[in-house]
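Chemist: Requesting a structural model of the entry that follows:
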Amino acid sequence: MATVKQNLHRSPELTHSDSARLDTELLLAHSIGRDRTWLYTWPEYELRGEEQRRFDALFERRKSGEPVAHLVGEREFWSLPLKVDASTLIPRPDTELLVETALELCPGEKRRALDLGTGSGAIALALASERPGWRILAAEKSADAVALAEENRRALGFDNVEILQSDWFAQIAPQQFDLVVSNPPYIDAADPHLAQGDVRFEPRSALVADREGLADIERIAHESLHFLEEGGWLLVEHGWQQAGAVRKIFAAAGFQDIESRNDYGNRERITLGRCQTSKNK
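Modeler: Next up, the predicted model:
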């Protein structure tokens, strides 16, 4: 058996990862049921047989490219521990920009919000954690993802969130929201990045959209006007090279006060627009 320190020294074997040391720490901590801080407090701890076998198996799977989040079954988003699996996208830090912007644009304590394509429930649950007075509907087409989002909702105890199976707006009863937010599929089917990194293990249906990745955004923009209060906001995440095209889609749909905002890498990552008049309904 090897010590914690010896196992951590294996991180260079993860040659495909740009966070090899962190990946190794997370897998090792998970394998022995401790947190990452403990690893550095007890570097000479020698793993027991089952602990070492568990780590070795997970480490080999990571070497083959499987995402750490799938291997440990969890990813933190907005400081919330969320269960994740292969039925949904893995929540990413850049998507927290959607949450930040939604909270900025809708400061009230009594709001109605809709999260389209909720996946693991990350955006809806993050909003619920900050605004307990909001009523939030989270819609998702995949039955497996709906079950996962509901499991996360129950684990976190957010009673102000409802999870609904729906293909975008198709199964949503006529009603009005102050905010519609979405991280929809926006990758072109021909994008070579689909064959690289973690996305190889994520559901293609949650990644790829027709019309060079813009088809779902266009549908959301046009249909959301029927569900937004006058003055309500639509926020969508998109690819960093799509901002100009998304602004045109919003303008064609009838939104006003349209703008794009940069992610933490200073790239245009989300676009927002306001439903100004009721004549669009």
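Chemist: going forward, measure contacts between C-alpha atoms and count neighbours the same way
Modeler: Fine.
Chemist: V236 touches L272, doesn't it?
Modeler: Yes: the pair V236 / L272 is scored as a contact, 6.6 Å apart, by C-alpha atoms under 8 Å.
Chemist: Please tell me how far the residue nearest to T277 when sequence neighbours are not counted sits from D178.
Modeler: Using C-alpha to C-alpha, 6 or more residues apart in numbering and skipping residues adjacent in sequence, the residue nearest T277 is E230, 5.5 Å away. Taking C-alpha to C-alpha, to the nearest Å as the measure, E230 and D178 are separated by 8 Å.
Chemist: Show me which of those two is the more surrounded one.
Modeler: Between E230 and D178, D178 has the larger neighbour count (other C-alpha atoms under 10 Å), namely 21 against 18.
Chemist: tell me the secondary structure for the more buried one?
Modeler: Under DSSP: H, G, I helix; E, B strand; the rest coil, D178 falls in the strand class.
Chemist: Now do the same contact list for it.
Modeler: Under the criterion of C-alpha atoms under 8 Å, 6 or more residues apart in numbering, the contact list for D178 reads 106, 111-113, 228-229, 231-233.
Chemist: Spit out the contact partners of the residue nearest to it when sequence neighbours are not counted.
Modeler: Using C-alpha to C-alpha, 6+ apart and skipping residues adjacent in sequence, the residue nearest D178 is G232, 4.5 Å away. When contacts are counted by C-alpha under 8 Å, 6+ apart, G232 touches 177-179, 274-276.
Chemist: got JSON lines for these, with distance to S260 too?
Modeler: Shown next, in JSON lines, are those (distance: C-alpha to C-alpha, whole Å):
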{"residue": "F177", "distance to S260": "21"}
{"residue": "D178", "distance to S260": "19"}
{"residue": "L179", "distance to S260": "16"}
{"residue": "R274", "distance to S260": "12"}
{"residue": "C275", "distance to S260": "16"}
{"residue": "Q276", "distance to S260": "18"}
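Chemist: re the thing from before, so which of the contacts of D178 belong to strands?
Modeler: 112-113, 228-229, 231-233 (DSSP state E).
Chemist: Need those in TSV (columns: distance to R10).
Modeler: Converted to TSV, these look like this (distance: C-alpha to C-alpha, whole Å):
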residue	distance to R10
R112	49
A113	46
L228	52
E229	55
G231	54
G232	51
W233	48
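Chemist: List only buried entries from these.
Modeler: By neighbour count, with 16 or more other C-alpha atoms under 10 Å, the ones in strands among the contacts of D178 hold 112-113, 228-229, 231-233 as buried.
Chemist: Another for comparison:
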Amino acid sequence: MIILAARRSGVERLTAAGVPDAAQDVAMLLAHVLGVSRADLALMSPQTLLSCAQVAGFEVAISARAARQPLSHITGQRLFWGRSFIVTPDVLDPRPETETLIAAALAHPFASVLDLGTGSGCILLSLLADRTAARGLGVDISAPALAVAARNQARLGVSALWAQGSWFDPVQGRFDLIVSNPPYIAVDEMAALSPEVQGWEPHLALTPGGDGLAPYRIISATAPKHLTATGRLVVEIGPSQGAAVAALFRAAGFKRVEILLDLDGRGRVVSGQLGEVV
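Modeler: Just a heads-up that it's a prediction; the model follows:
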């Protein structure tokens, strides 16, 4: 089989399976199987003959994607904030909209950061990679998720600590910054999620049940006990949750509460500061 035939066959199969952006996914899977970048793949002749092993690997990858397995689970990685992170079914797939949280967190100085529900560690490790003098702790209730985070730490060469437990249970001390991308999808919204999310991502990291706000109630109420005098709390939210989460922040005593928009113009992050900077 040549590259041109592989591309055509792959696009046809993924389109029939209802996969969005089939051509883009085929290109990414083909590059992954060939062990080249997308740019290098584009420079290869469409008549390039694939080896038997490459054809077999491409067949496995296309079959998995047609079954709506996330692309990142097939390739084993996802690009986030300019760095490649290991991804497995034990963690949420890092999403571009979460980079809104990174930008908000980096907008002010901090020497210490706590990441609640760290998952793959993409948030904490991105912050520490950009602020090399800072120290950080990532907390997650899932031991397999923390194992993925530790692998990403080793891969990136970033210094971080990890603790297993529910929210603040294993946390001691105070931090300049607390960040979190908690499960926030309401139980009645789960049915509308894509097959990639419903069938492959950990539901524990997607929804807390009920109205989806339970984690924010815990985080906003408890964060002041673990923040420095002018510490900041920055969390990711669902597009319809901005007003409710901002109200929780204010009720907990946070000042300068803001709802920040993602690149699609949707409410994506709520931030607040404990106390006032003189």
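Chemist: lining up the contacts of D178 of the first structure with the second structure, which overlap?
Modeler: Compared against the second structure with both residues aligned by TM-score structural alignment, their matches' C-alpha atoms under 8 Å, the contacts of D178 of the first structure retain 111-113, 228-229, 231-233.
Chemist: Which secondary structure state does L164 of the first structure sit in?
Modeler: Using three-state DSSP, the secondary structure recorded for L164 of the first structure is strand.
Chemist: what about the most centrally placed residue in the first structure, helix or strand, and which?
Modeler: For the first structure, the residue sitting closest to the mean C-alpha position, by C-alpha atoms, centre = their mean, is P91 at 3.1 Å. Assigned by DSSP states H and E, P91 of the first structure falls within no helix or strand.
Chemist: Please apply the same query to S31 of the first structure.
Modeler: Counting by DSSP H and E, S31 of the first structure is found in helix 20-32.
Chemist: Which residue range of the second structure does that helix align onto?
Modeler: Residues 22-34 of the second structure are where helix 20-32 of the first structure aligns, with TM-score structural alignment as the criterion.
Chemist: on that earlier part again, closest to E162 of the first structure among the kept ones among the contacts of D178 of the first structure?
Modeler: A113 (10.6 Å; C-alpha to C-alpha).
Chemist: and that closest one, how far is that from A124 of the first structure?
Modeler: 8 Å.
Chemist: anything in contact with each of these two?
Modeler: Shared contacts of A113 of the first structure and A124, defined by C-alpha under 8 Å, 6+ apart, are found at 136-137.
Chemist: Out of the kept ones among the contacts of D178 of the first structure, the closest to D56 of the first structure would be?
Modeler: For D56 of the first structure, the nearest member of these is A113. The distance, counting by C-alpha to C-alpha, is 43.7 Å.
Chemist: Test my guess that the closest one contacts L137.
Modeler: Yes: with contacts defined as C-alpha under 8 Å, A113 of the first structure counts as touching L137 at a distance of 6.3 Å.
Chemist: Quick one: the strands in the second structure, in order.
Modeler: Along the second structure, counting by DSSP E, strands occupy 77-80, 83-86, 112-116, 135-140, 161-164, 175-180, 227-236, 254-261, 267-274.
Chemist: so, if you compare the kept ones among the contacts of D178 of the first structure, which one comes nearest to V68 of the first structure?
Modeler: Within those, proximity to V68 of the first structure (C-alpha to C-alpha) peaks at A113, which comes in at 30.9 Å.
Chemist: got a list of what the closest one touches?
Modeler: For A113 of the first structure, the contacting residues are 134-137, 177-181, by C-alpha under 8 Å, 6+ apart.
Chemist: Have a look at how far, on average, the helix holding S31 of the first structure is from the second structure.
Modeler: Once the two models are superposed, helix 20-32 of the first structure sits on average 1.2 Å from its counterpart in the second structure (mean C-alpha distance after the TM-score superposition for the first structure).
Chemist: For that helix, what is the distance to the chain centroid?
Modeler: Here helix 20-32 of the first structure shows a centroid-to-chain-centroid distance of 22 Å under the convention C-alpha atoms, centre = their mean, to the nearest Å.
Chemist: list the buried ones in that helix?
Modeler: Neighbour-count burial for helix 20-32 of the first structure flags 20-21, 23-32 (criterion: 16+ other C-alpha under 10 Å).
Chemist: and that helix, what does it pack onto?
Modeler: Helices and strands in packing contact with helix 20-32 of the first structure are listed as helix 4-8, helix 36-41, helix 49-63, helix 68-72; criterion 3 or more C-alpha pairs under 8 Å, 6 or more residues apart in numbering; DSSP states H and E.
Chemist: how about these in CSV, adding distance to K248 of the first structure?
Modeler: Output for these, formatted as CSV (distance: least, C-alpha to C-alpha, whole Å):
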stretch, distance to K248 of the first structure
helix 4-8, 49
helix 36-41, 46
helix 49-63, 41
helix 68-72, 35
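Chemist: thinking again about what came up before, across to the second structure, which of the contacts of A113 of the first structure hold up?
Modeler: Contacts conserved in the second structure for the contacts of A113 of the first structure, counting by both residues aligned by TM-score structural alignment, their matches' C-alpha under 8 Å: 134-137, 177-181.
Chemist: quick one: A53 of the second structure from P46 of the second structure, how far?
Modeler: A53 of the second structure sits 18 Å away from P46 of the second structure when distances are taken as C-alpha to C-alpha.
Chemist: Which of these two has more residues huddled nearby?
Modeler: Each of A53 of the second structure and P46 has its neighbours counted (other C-alpha under 10 Å); P46 has more, 14 against 11.
Chemist: Among the kept ones among the contacts of A113 of the first structure, which one lies nearest to Q165 of the first structure?
Modeler: Of all those, Q165 of the first structure sits closest to L137, with 10.4 Å by C-alpha to C-alpha.
Chemist: Verify the contact between the closest one and W168 for me.
Modeler: No: proximity of L137 of the first structure to W168 does not meet the contact threshold set by C-alpha under 8 Å, at 11.9 Å.
Chemist: ok, of the contacts of A113 of the first structure, which one's closest to P81 of the first structure?
Modeler: Ranked by distance to P81 of the first structure (C-alpha to C-alpha), the contacts of A113 of the first structure are led by I136 at 19.0 Å.
Chemist: Need the nearest residue in space to the equivalent of the closest one over in the second structure, chain neighbours excluded.
Modeler: Counting by TM-score structural alignment, I136 of the first structure lines up with G136 in the second structure. Setting aside the residues directly before and after it, G136 of the second structure is nearest to V113 in space (C-alpha to C-alpha, 6+ apart), at 4.8 Å.
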